[in-house]
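**Student:** predicted model and sequence follow; I will ask about them next.
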Amino acid sequence: MSDTSQFLEFINEGYKTKGDYITMGAAMLGEETITGAHVKIPLKTLNRHGLIAGATGTGKTKTLQVIAENLSEKGIPVLLMDLKGDLSGLAQPSPGHPKIDERHEKIGIPFTPKPFPVEILSLSEQEGVRLRATVSEFGPVLLSRILDLNDTQSGVVAVIFKFCDDNKLPLLDLKDFKKVLQFATDEGKKEFQDLYGRISTASTGAILRKVIEIEQQGGELFFGEKSFDVDDLTRIDENGRGYINIIRLTDIQDKPKLFSTFMLSLLAEIYSTFPEQGDSDQPELILFIDEAHLIFKEASDALLDQIESIVKLIRSKGVGLYFVTQNPTDVPDAVLAQLGLKVQHALRAFTAKDRKAIKMTAQNYPDSEYYNTAEVLTSLGIGEALITALDEKGRPTPLAATMLRAPMSRMDVLTEGELKALIENSKLIKKYNEEVDRDSAYEILNEKIAKAEADRAKAEKEEAERKEKERAARTSSRSRSTSRRSTRMNPVVKVLTSATFIRGVMGVLKKVMK
């Protein structure tokens, strides 16, 4: 038996599956593509997460596109993070090309151009379905971790949430949260101390600065209503294909805080609302996180712990997470260890540090008698990758250098007209793009403070009027007393001024004068 036939048998045995699957391409042996040696990924293992890695320009985005298309065809919805703005072409069919036909002839898979159902979402002011979440939905624990607070500050946040729950104060956006912080150490200081203990201004000041940092990265656009319902990510079109939801993130590449905030809130919401699925025939939803290093680069230890926990737990909800980045070392080891599918495109060895990194990367993949992994990593061409997945029993499949199939949709962005038409035809635009600003903690506390000030002003006015009346009463009393004293005559004076006395005196005077 020749090496080629042995290799064909080896690959087909290693990637054999009884259930439904998606085909990534055909395995390669040296420079030769072995037609029919198809690299298959069972649908039932896709909730075990994955990694797509490789140097710039090696085809990571197209691999992501291929997987998303095949998932959609199988009725599995997808969520894509589009930081470079080059995934919207999924909504239009591929124009085709002779090189694509040549590639698929080598692979042994027919090529059929087709569009896919796409929904455009947005975190910022870009066009698309607006994604929002309320502060209340985050809860005190997740919000504290996102703000990177210490234990004391986290305790203050917990008290703030407790106060709002007790007093029916909705925490919808960041201005609500800031208002309660200010109220706790100003107008409502005594109320807080009586019920929850003293809150220091140093702690609330530190928390306020962290909130402002989130605001400066666009958090005021994300926090608020109407909150996005994650069930809308799992829609299926009339042809039974899963929707490909694309979040446009081209304008927040320099805002990793907002990006990580959104990702954690989304994953936490999915985990809390999706039912337990366990081991099923196919996943409920697959998320692709492009430029994944943005999540991990500035994450605190507490935030990394939260991500690690979610990655471990969310697969039981039928949700798979796929991190797309340049190097596997961009992903923390604790997270990397949870990833079942690995698609590794070429790496470049320009420096001694690069060569060392390649050797370390090669150790993340199963040993193979057919490949020197470290050498293959530097010799792969565009649209080629090393692949290992999990079979239906959860075992790693053989490492296979693979010529990947081409995307069936357009490998380019939509025109402005196409994008506008796609957004205008969205069924979710009307549901989420109307701004809602109902009365919440900010308005209620302002009203409470205004009422307290009005009551205080009224009380002060009444007190002033009372004192004025008292002064007037005292003045009037003194006047009456003086009047009475002035009109009440002394007995001697009374005798001297009486008519009888005057007549008597006048009579005497008259006699004398005579």
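**Tutor:** Looks like it arrived, so ask away. Since we're looking at a predicted model, the values are computed, not measured.
**Student:** contacts, neighbours, all on C-alpha from now
**Tutor:** OK.
**Student:** ok now the helix or strand containing Asp455, how far from the chain's centre?
**Tutor:** Asp455 belongs to helix 441-487 when assigned by DSSP states H and E. Centroid displacement of helix 441-487 relative to its chain, using CA atoms, centre = their mean, to the nearest Å, is 54 Å.
**Student:** try this one next to it:
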Amino acid sequence: MANDTEDNIFIGRSVPARNDKPADQYLALKFGNRHGLVAGATGTGKTVSLQVLAEGFSRAGTAVFAADVKGDLSGIAAPGEPKDFLVERARAVGLDGGYQPDAFPVAFWDVFGEQGHPIRATISELGPLLLSRLMDLNDTQEGVLNIAFKVADDDGLLLLDLKDLRALLSHIAERAGELTTEYGNVTKQTIGAIQRQLLVLENQGGARFFGEPALAIKDLIRQDRDGRGVINLLAADRLMNSPRLYATLLLWLLSELFEELPEVGDPDRPKLVFFFDEAHLLFDDAPKALLDKIEQVVRLIRSKGVGVYFVTQNPLDVPETVLAQLGNRIQHALRAFTPREQKAVRTAAETFRPNPKLDTAQVITEMGKGEALVSALEGNGVPSVVQRTLIRPPAARIGPVSPEERAAIVARSALRGKYDAPIDAESAYEVLKQRASARTDQRAPEPRGPWGQPAPSESTRSGGLGGILDGIFGGGSSGGGAPAPRGRSSGRASVTEVVVKQVARSVASQVGSQLGRAILRGVLGSMRR
């Protein structure tokens, strides 16, 4: 099933307006890295449009990454079925040869490692800005987290997983007074608050995400043996229960692509196209520093050969500074019942290049399922006039694959075994634990007696007096000192002996204290007299 050309992805055919002829609508591959937007209310066909674009990029040899929020996209790995509505849509849009089922190369990923290859990142790779966003830290806490990363850099400590960060924060809390003068104010209360947020993150499944082996970006940019781009699908149905983790993961991937890929200018086709479903999660309550970073990445990453396509219900979910950079647009129907929805309709209509034969704002509210307003870059990068368009049917299955089909695809994946088992390398946790143990050993002094001599052994102490006092008072044989003189009666001790022994025991119980030494000198002095 084609109508794709060497240079274009076929999106669909326009609905004639005012006696116009229908026209095929394309997305030019050379502008595929100029980013895009797929928007529309629930149930209007956004997921199908996303699938159509992903299939087109894959045919052209471009790798794709998409978050599969509901599991529906997984069907792209299996051939479609020639159902009546698909056959009819193929005829309506003029597909060559009618409806022809097809399947595409897919790699499944899953943060939790249950529905695909585990996907991981290290604490260091994520950095303090994204980590602060993930844990919803305030400005003060974010500042202390920045100090923690700086201390780790200065001390040569690797931050790989959550236990590394937890150990580093405990280490900083112990040195708070010392570090404040060099790095800035650090309080144990702030450290405690961050530790509590780490616990929340761990309970949400963050421990699965952080660690090694970390994802190698090159494993997202692959082709199969037929030259088709591999479609990477992130299982996000469970991940959506932790929306901050979901948004942070995808933004981290974008940042890694931006950092690692070389500059290529404007290639004939993108290296990778990145679909960001539920895009509003990326921007909701995001601090200005993070929004600035997102805008920077979106603006500059196209020169790395990467296209970013935001998928959301409402165009207002995307900040204007980002929305202005999205040149390829597919707008499905919107509802206009509330003031905010009416504003969204006006905003969506105003972002298209006007079509004098089309009332864009009105059409947005009237379109049926599988219809959309389409405008893509053409010529010298100018947006085409907006057209009401019937979206072509996807060639692959609409709907999810079965668990058995998914397991079979994962089992024969070229990446099988590379990421499956976690690796616990020596990092900050182990290093700080060793340092703490070494300090404890150095601080432990050898036991000494009251005058600095080695402390008596347990067997010597068991006699009650021991050591020098046994020599003076004639300790018994049970005490380990000199044996009692022969011929001494084994009967009752004299009053004098009882008194002396009582005093001696009192002295022995206070050895090492000033009071004990004073009493001892008094006893010895009285004996001399």
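**Tutor:** Cool, the structure landed. The structure displayed is predicted, hence computed values, not measured ones.
**Student:** tm score of chain vs chain?
**Tutor:** Here the TM-score for the pair of chains, by TM-score structural alignment, normalised by the length of the first structure, is 0.83; 460 aligned residues with a CA RMSD of 2.7 Å.
**Student:** ok, which stretches of the second structure are strands?
**Tutor:** 8-14, 24-28, 36-39, 63-68, 106-110, 117-118, 231-235, 272-277, 306-312, 328-331, 371-375, 377-378, 382-383, 387-391 (DSSP state E).
**Student:** any chance of TSV for those, columns mean neighbour count and distance to Leu158 of the second structure?
**Tutor:** Formatted as TSV, those follow (neighbours: other CA atoms under 10 Å; distance: least, CA to CA, whole Å):
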stretch	mean neighbour count	distance to Leu158 of the second structure
strand 8-14	23	45
strand 24-28	22	44
strand 36-39	27	38
strand 63-68	24	29
strand 106-110	23	25
strand 117-118	24	21
strand 231-235	26	27
strand 272-277	25	30
strand 306-312	25	30
strand 328-331	26	42
strand 371-375	28	47
strand 377-378	20	45
strand 382-383	14	47
strand 387-391	27	50
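**Student:** make a markdown table from these and add distance to Glu458 of the second structure to it.
**Tutor:** Formatted as a markdown table, the strands of the second structure follow (distance: least, CA to CA, whole Å):
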| stretch | distance to Glu458 of the second structure |
| --- | --- |
| strand 8-14 | 87 |
| strand 24-28 | 88 |
| strand 36-39 | 80 |
| strand 63-68 | 68 |
| strand 106-110 | 60 |
| strand 117-118 | 57 |
| strand 231-235 | 65 |
| strand 272-277 | 71 |
| strand 306-312 | 74 |
| strand 328-331 | 85 |
| strand 371-375 | 89 |
| strand 377-378 | 89 |
| strand 382-383 | 91 |
| strand 387-391 | 90 |
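**Student:** can you tell me what part of the second structure stretch 266-285 of the first structure aligns to?
**Tutor:** Mapping stretch 266-285 of the first structure onto the second structure (TM-score structural alignment) gives residues 253-272.
**Student:** got a list of contacts for that stretch?
**Tutor:** Defining contact as CA atoms under 8 Å, 6 or more residues apart in numbering, one finds that stretch 253-272 of the second structure is touched by 7, 29-33, 60, 62-65, 217, 221, 297, 300-307.
**Student:** and the equivalent of Gly108 of the first structure over in the second structure, how far from Ala17 of the second structure?
**Tutor:** Structural alignment (TM-score structural alignment) places Gly108 of the first structure against Gly94 in the second structure. Gly94 of the second structure is 18 Å from Ala17 of the second structure, where distance means CA to CA, to the nearest Å.
**Student:** more neighbours, these two?
**Tutor:** Gly94 (17 against 13; other CA atoms under 10 Å).
**Student:** how about the more buried one, nearest residue that isn't a chain neighbour?
**Tutor:** The shortest distance from Gly94 of the second structure to any non-neighbouring residue, by CA to CA, 6 or more residues apart in numbering, is to Arg13 (7.8 Å).
**Student:** might one say that the one you found is in contact with Asp24?
**Tutor:** Yes - assessed by CA atoms under 8 Å, Arg13 of the second structure is found in contact with Asp24 at 4.4 Å.
**Student:** who touches both of the two?
**Tutor:** Taking CA under 8 Å, 6+ apart as the contact rule, Arg13 of the second structure and Asp24 both touch Val93.
**Student:** count of neighbours near the residue mapped onto Ala148 of the second structure from the first structure?
**Tutor:** For Ala148 of the second structure, the aligned position in the first structure is Ile160, judged by TM-score structural alignment. Other residues near Ile160 of the first structure come to 20 when the count uses other CA under 10 Å.
**Student:** flag every buried residue along stretch 440-449 of the second structure.
**Tutor:** Within stretch 440-449 of the second structure, no residue is scored as buried using 16 or more other CA atoms under 10 Å.
**Student:** whoops, I mixed them up, stretch 109-127 of the first structure
**Tutor:** 109, 111, 114, 116-124, 127.
**Student:** also stretch 150-166 of the first structure?
**Tutor:** 153-161, 163-164.
**Student:** distance of the residue nearest in space to the middle of the first structure relative to Val135 of the first structure?
**Tutor:** Nearest to the mean C-alpha position of the first structure, by CA atoms, centre = their mean, lies Phe262 at 1.6 Å. Distance, Phe262 of the first structure to Val135 of the first structure, by CA to CA: 12 Å.
**Student:** with Gln326 of the first structure instead?
**Tutor:** 33 Å.
**Student:** repeat for Met506 of the first structure
**Tutor:** 104 Å.
**Student:** show me what Lys357 of the second structure lines up with in the first structure.
**Tutor:** Per TM-score structural alignment, Lys357 of the second structure is aligned with Tyr370.
**Student:** hmm, I typed the wrong one, I wanted Val230 of the second structure.
**Tutor:** Matched by TM-score structural alignment, Val230 of the second structure corresponds to Tyr243 in the first structure.
**Student:** good, we can wrap up now.
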